[in-house]
Every structure is written in C-alpha cells, then in structure tokens.
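Visitor: With the input below, show me the fold.
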Amino acid sequence: MTSISQTIASAATQIGLEDIPEKVQVRARHLLLDSIGVGIAASHTDFAEVAMKGLASLDPGDVPVIGRSQTLSKSGAAIANGLMIHGHDFDDTHIAAVSHVSASSLAAVISAAAGSTSVSLGDLLVGYILAIEVNARLGMAVDGQFHDKGFHPTGVLGAFGSAIGVGRLSGLTADQLVSAQGIAGSFSSGILQFLDEGAPTKRLHPGWAANAGLHAASLAAAGFEGPTEIYEGRFGLYRTHLQDRSAPSADLFTNLGEVWEVENVAVKPFPTCHFTHSFIDIATRLREDPAFDFEQIESITAKIHDVPAKVVCEPIEDKLRPRSEYDAKFSLPFLTAAALKHGRITFAELDESARSEEDVLTAAALVTVEHDEASLYPKAFSGDLTVALKGGAILHEAELVNRGHESRPLSNDEVKAKFDECVVPVLGAQQAAEIRSAITDSSSDTAAAVLIGAFNG
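Guide: Next up, the predicted model:
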C-alpha cells in the first residue's frame, strides 16, 4: 500500500513549472509579493531586532534577511524570514487548513536558493507552490482540529511543506523526499500556550518550520532515512497530535498537480488573527448606521464557532485588556470595540497608546461571546455581531464568509496596494516599485531579482 508521504513525493518529483497553469503562477507571484511586503513591514520592529540579535549570536552567514542589511546562515535566515513574514500576523492563510502557508514555504525556499546562481524565479516558484500545496492538504484533512488540541498548524504542518519545497528545489529523488517528510515529523512543532500569556512565540513558528524543512531535506539528501508512514502510522502525525482522529487516506493527495490550493489561499486585509476579520468588517459597517453612537453602546454580542473562540475569546479576562500588541491581535472583544470606535484596524489601532484607550476597553468589556450555530468554520471564518444601544436601537449583521476568503478574494491589484502600504513607509516608493516589478513581472526570471531587491534594509 502506498503511504501518504510516498504519494506526495511521487507527485512532487514530477511537477515542473510547465505543469503549473499560468493563472496559478500569477497568483503565486502575488502571494510571494504579499509575503515580502508584510515581512518588510515587520523588519525593523522591536521583536525583529531581538530575534536578529539572538540568531546572529549563533553562527554567521551570507543569506539575506527580509528588509535587513544583516545576513545570517541558511538556518538562521530561514527562522528570521519566517518570523518577519509572520511577525505582524498580516500574512496569508489557507482557510480550510487554518494554516499560514506562505511564511514557512517562502522562508524555506529562499534559504535553499541562497548562494545559487542557477536557480531561476521559476524554480523558486515550483518549490514555493509545492510547499503550499502540501501544507494546505495536510491541514484540510482534519477540518481545523489542530487548534482544538492546542497545536498551531502553521508550525506543525509547515515543516512538512517546507521539506517538500526545499527538497524539490534541491533535486531530491522521490525516496529522498519520503525520508525528508519522515525526518520533518520529528522536527515539527508549535503549541498555543502563548495565547494564555500574551507571549510572542507564535511569531517563531513558521520560521522554525522552514528551518525544520531545510534540515530534513538536507539530511535526506545525505542519505539519512525517515519513517515512511509519518502521517498515518501508529505514532504518526495525526494519531499523536489529534489522538482520537484516524489518519486520512492518501486519496486527498492524489490530485497534487491537478487541483491547486494556491488559488484558495486568503490574503489578509487586517494585521490580526484571521478569526477576527469578519467581526472587524461588520463593526466598521455597523458604525455607518445613522443610529450608531459609540458612546451609547449598551451591549455587544459576538457569535463565533467554539474552536476559533478558544483562540480569540479565551481566557476572557486577558482578552478584555490586552497586555501586548500580540494579545490585541488575538482579542475579539478588543478588536471589535476598536473597530466600532475607529472604523478601521491598522497597525495604529494596535500600538500601546491605542490599547490603553479607556473608552475602547470599556466597550470591550460589554462584549458577550456566544456559540454560532450558523458558522461555516473551518470552511470560512464566520462572524455574527449585535450591538444594542441605550436608546433601544439594535444593530445586527452576520458575515458567513470573511473578506479575503477564496470566494471573496483580494484581487491582485489589492495585493499590490497592500504591498505598497507596507513597504513604502520603510523603503520608499522607488524601491517598493522595483521590488513589486521584479516579483510580479513574468519576464523577470531570476531568483536574484526577487532576493536582491527585497533585502536591502
């Protein structure tokens, strides 16, 4: 019987750029652009400075880091680039997998390609796309259940996708790719305890996944063997991480190269947890109602599925007064209240001064969370919001499918606009335009066109 890892490896060795439809390649370029953009936006934050200091103390290297003039080893750069892309929680998500697929995928292939003069942007795209395709399918298999068990699928699944992306870029055989996945199983990690303490460790998850994939592929290339049934085995991924969940069959992976999950990756409109986006959009619309008055809010009822509620609504006492920017990004009560007051959620609404606005915190304390029977989770991140005003007016709206979802995607032009919003304040308009052109122009076909333009901090 063919294992899941063998099915994946067989397909991954056979798919070339010519097998990937043009529209998929174009969308992948724009996902790559979005990832570079949000990475540059994060590149000189306090958390980036701390991470770079820690990584630079381990070992030197000449691999570029997004938005920085410093370089690191392949391993260090994989961690740093994953952190930069994911740092603001503004990076893309495959919704059905509930996984941030680009952050680890791109960080891994950048390190794999670094130093090579023969790797084209087409080669880079193939590795990047395959990493996304594998990451997405592994998460799709279990309907968002990793979060429910306390695991962050971005870190857990990203290691396997990264191993495939790096392995494909490095020319591994099918047998070696099987071993790479088996090895990655011992490296994959990422737990959600940060939610209870407001710690920033989630930022490290995709970078560590990229680093895990990088090492797994390198070890497999050297002849190190990994278990074949790393997904479905008695102590494989699904049975260890989900305990009571049977492993999926290999059938889910037989359409690799035929169905492209890259087209279903959602680009974020807000730099917050994806589970909150419907509520932010609803809040900004409700405040436009003629009856709305922020100072007259009496109560707010937010309905959300129980699984995402564990992430953005619990423990409720911490969500009402976020202790940090990262806390705020994962607080449905705070973000709803801030959106009701300001009509937007940007980096400005998450900074220290904004988090201490007493009228916003007072409104957040008025939020009651209920289970949403109508939610489409995990197929979409639904939201249902009711705002009751002291004068008796009741404002209500439900959004079953969040903006950015595969059925409501941000267009490629909107992705470019988001890129400019992230990059122009950091690097200026001219360099932003040069990077954008290098990545999205189909005539640009060298990895250097992407790397050199994006890594001059």
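
Visitor: going forward, measure contacts and count neighbours with C-alpha atoms only.
Guide: Fine.

Visitor: quick one: the residue nearest in space to the middle of the chain from residue 158, how far?
Guide: Closest residue to the average C-alpha location of the chain: residue 100 at 2.2 Å, with Cα atoms, centre = their mean. Separation of residue 100 from residue 158 (Cα to Cα, to the nearest Å) stands at 8 Å.

Visitor: Between those two, which contacts overlap?
Guide: Overlap between the neighbourhoods of residue 100 and residue 158 consists of residue 206, taking contacts as Cα atoms under 8 Å, 6 or more residues apart in numbering.

Visitor: Second input sequence below; structure requested for side-by-side comparison:
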Amino acid sequence: MTTKALADFVADLQYDKLSHETVQITKQCILDWLGVCIRGSQEKPIKIIRKLLLEGGGKPQATVLAGDAEKTTTLNAAFCNGSASHSLDFDDLHNPSIIHLATVVVPPVFAIADTERKSGKEMLAAVVAGYEVGGRVGESVIPESYFFWHTTGTAGTFGAAASAAKILGLNAADTLQCLGSAGTQAAGLWEFLKEGAMSKTLHAGKSSYAGVLSAYLARAGFTGATKILEGEKGFCRAMVPEPHLEKLTDGLNDGIYKIDNNSFKPYACCKHSHASLYAMQVLRAENGLKSEDVEEIELLVNNITEFLINNPQPENPYGCKFSIQYCVAGMLKYGDMGVDRFLPEVIGDAEVRGVMAKTKVVRDPAIEAVHAADPAKLASKLVVRCKDGRVLEMQVDFPKGDPPNPMSWDESVAKFMSLAVPVYGEAKAAKLCKLIETLENSKDFAVDLAKCLA
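Guide: The predicted model follows:
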C-alpha cells in the first residue's frame, strides 16, 4: 500500500534522524516562508479572506501573521497564513514536483504548534515530513496534470496533511486516515490565470486548512480512504491517465529528503520565468544593456512555460507576475524584479511595454528535452538581438535560488527583513528571524512567538 508507506514514514520521522544540513535548509525554508507570509498579508486578496474568516469569530488559538497580535481558530489561522504566503509569488518552489511547498506545509505547522504548545524540534520534523510527502505526490502526477491542475492546490494538500499529522503527533494509523481525508479535498484549477484572478491564494489557504482539518478529524476517529493515492478511483489516477506511482516511494527512507533540494526565489513572480530573468540580469550587467539597445528578444522555453506564462499583454499586477514578457522587460529596465515592480502604478510603464512588444516566446524542443531529462531544470534560453548588430544569448538551467546556484542564509535573512520590517518593524522582525535561526532550542513555540510579537 503506497499511501500507507508514506503514512508510516511521517509517523516514524524524528528530529534526531535529520542531518545538520537538512535542519539548516529546513530553517531557511521556514524563514523564507515567514517573510513572504508577513508581507503577503497586506495584499488585497488576503485582506478579503482574512476579514471574512475573522468576522466569524472563534476561539483564539493560533496567530495570524498580519502585523498585529490577532488570534483565531487553528483552522482559520492556517487558512489566512497559507493564503498570505502565496499572494506575492515570492515563495519557494520544489522544482521536480512544481509545488510551492512552504505555502501548504508550514502554515499547518505554525498554527498547530501555536495551539498545542509544540517544540521547535517537533516543528522542524513536521516541515521535513510535509515537504517529503507533498513533493513525492507532486512528482507522481507531473508534468501531465499541470495543464489543468495547480499542483500546490492538489498535491500540496497531501503535504499539508502530512505536516499537520506530524506536528499533532498522530500515529501511523491515524496519519493514514488523515491523508485519506486530505486527498478527497485536493483541488485547484489554472483557469484563473486568464483573468489574473485571485484564486491562486485560495488554493494555498484551502490546502493548509484541509491539512489541519484532516489531522484533527483523524485524531477524533474520522476515517478516510486508505489507498487515496494509488487506488482505482484515487488521486493519482484522477489527475493523469498513467501516473508515475513509483515516484511516491522510490528512495523513501534513504536519508535524502525532498527539502534538501528546494529552491528559493530572488524574483517576485512565477518560477517558470526565473531562468530567463537570471539570464537577462547577467547579460544586462555584463554588457551594460539598456532598453533602447534592443531590436528583438527571443525566449526559448519549454511547453509548461509557454502555456502558463506566455502573456504578451497582462492587464493587472497578478497577470504581470505570470507574463514572461513583462518580467524580462522589467528586468532589462530595473535590474531586479522585487515586489515593487508589480505595483498597479508601475506595470504600465511605457519603456517596459515597449520592450514587451519586441519580445517573442518560442516553444523549443531542445529546451523541452532539458526538462524531460531532469525535472529539476526549469530551463530557458534568452537571445537578445541589438540594434548595433550584437547578438547576446544565454541558456540557464539553474537560475539563482536553485540548489546548484543557491541563496545563502544571509541572502535569505536580507529577503526576510525586506519583507517583514515594513509590517512588523525592525525590532520584531529581528526577533522573529532569531527565533527561526535557533528554532531547535524552542521548548514552547507559542510562548516564544508571543514574545517576538509583544
């Protein structure tokens, strides 16, 4: 039973089994998530979600990370924080499964640890468990399911359930029931992208909520399908006709975890644009390239990038995050693509729009072959034809933030502070950063979190 193997893995995993390197990358994942969550809480879609959920009241069990000391139910805190952490498209990505795992794995851990007074070591183990299960489920249905289904909302629900089960302390039998209940709630369709609608944040919030709900239901004796992944009418076969079921268990318990090969974002937009963005950033710096120098830009991409973010005329900030043309043109002008490059008053810039009109996106068999050979490579090739006759080109397999081209802890701290300080101020942000840096020393996360926010 494949689902049972994953449930057994989650129940058996302990902090003491984790290497120093795995603990460090796990803390980096949590810190990255926390910064994006805090700043993301200020976005319009999240304010709508938070207002609706908190107006309903409920027992103040867990913290909503939105700049104040407000608490709500464990379920709603996971929903609010999960949604917030996916609102900027600045969150991490596990490339092979194409899941923003932190947005669905960490919110349940924070909410339950806050409610149940769990330790930092328990939280670290739970995050590793969630990344492992979520990543494996994603890989079992990628790339075939990705045209219709947003993997963070679908496979990510299993990651949320695994992390919730682990931090709640469920045994293997109850974790199996938890996964069954979570799988039947998995959802998330890509249709929203055509209009730049707000649904993507809902996917992460609902997955986080479903994971917490499933864990508490399982603890209370509620049952779910015990073959929810591999069953005839289970998740994997519902997603794709021929799922890669071997991906669910190959190498399980070999001591190498999915979180060990996680990617971080230096740019606040869809990860599928990052290879082209990094190439433009490098060519711009090396050649003093400016917008007025450009005759034409050609972007050679794989099929996923082409159907997902080939958007030559995005109409709103969210659409711009999913327009490779806007992102590359913006990088050419500014030299970076942080949160402020996607503000409503910025996205209509005439210089950027002019470069976009000179940019074409081409689905390229050679680039597709790179991804087919190694799903961790979300590669692209950038070709810039200049008015003076120069042709500048660069293929990027691993942009900044991928494991072979990593972000350092100090770079992650800088990113965190840039996002958290505008919401919480310098002192509180620094305390939060220190809490995550030394998370294994926390005996009662609820107490330590409250001290940081006091």
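
Visitor: re earlier: could you measure the residue nearest to the centre of the first structure against residue 267 of the first structure, distance?
Guide: Distance of residue 100 of the first structure to residue 267 of the first structure, computed by Cα to Cα: 10 Å.

Visitor: Identify the contacts common to the two.
Guide: 91-93.

Visitor: Format these as TSV; extra columns: neighbour count.
Guide: Formatted as TSV, these follow (neighbours: other Cα atoms under 10 Å):
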residue	neighbour count
91	29
92	25
93	25
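
Visitor: Identify the residues contacting residue 55 of the first structure.
Guide: The contact partners of residue 55 of the first structure, taken as Cα under 8 Å, 6+ apart, are 72, 76, 80.

Visitor: Tell me where the stretch 1-150 of the first structure has helices.
Guide: Remark: helices assigned in the stretch 1-150 of the first structure by DSSP state H, counting those that start in this stretch are 4-14, 22-42, 46-56, 74-86, 101-113, 121-140, 145-148.

Visitor: how about the first one, aligned to which bit of the second structure?
Guide: When helix 4-14 of the first structure is aligned against the second structure using TM-score structural alignment, it corresponds to residues 2-12.

Visitor: That stretch vs the first structure, average offset?
Guide: After superposition onto the first structure, stretch 2-12 of the second structure sits on average 1.1 Å from its aligned residues (mean Cα distance after the TM-score superposition for the first structure).

Visitor: and which of the contacts of residue 55 of the first structure is nearest residue 174 of the first structure?
Guide: Here the nearest of these to residue 174 of the first structure, counting by Cα to Cα, is residue 76; it sits at 27.2 Å.

Visitor: ok, that closest one to residue 146 of the first structure distance?
Guide: The gap separating residue 76 of the first structure from residue 146 of the first structure is 27 Å, by Cα to Cα.

Visitor: For the stretch 201-350 of the second structure, which segments count as strands?
Guide: For the stretch 201-350 of the second structure, the strands identified by DSSP state E, counting those that start in this stretch occupy 294-301, in order along the chain.

Visitor: next one: the stretch 351-457 of the first structure
Guide: 367-371, 383-389, 394-399.

Visitor: what about the residue sitting furthest away from the middle of the first structure, distance to residue 339 of the first structure?
Guide: The outermost residue of the first structure, judged by C-alpha distance from the chain's mean C-alpha position using Cα atoms, centre = their mean, is residue 391 at 41.6 Å. With distances defined as Cα to Cα, the gap from residue 391 of the first structure to residue 339 of the first structure amounts to 21 Å.
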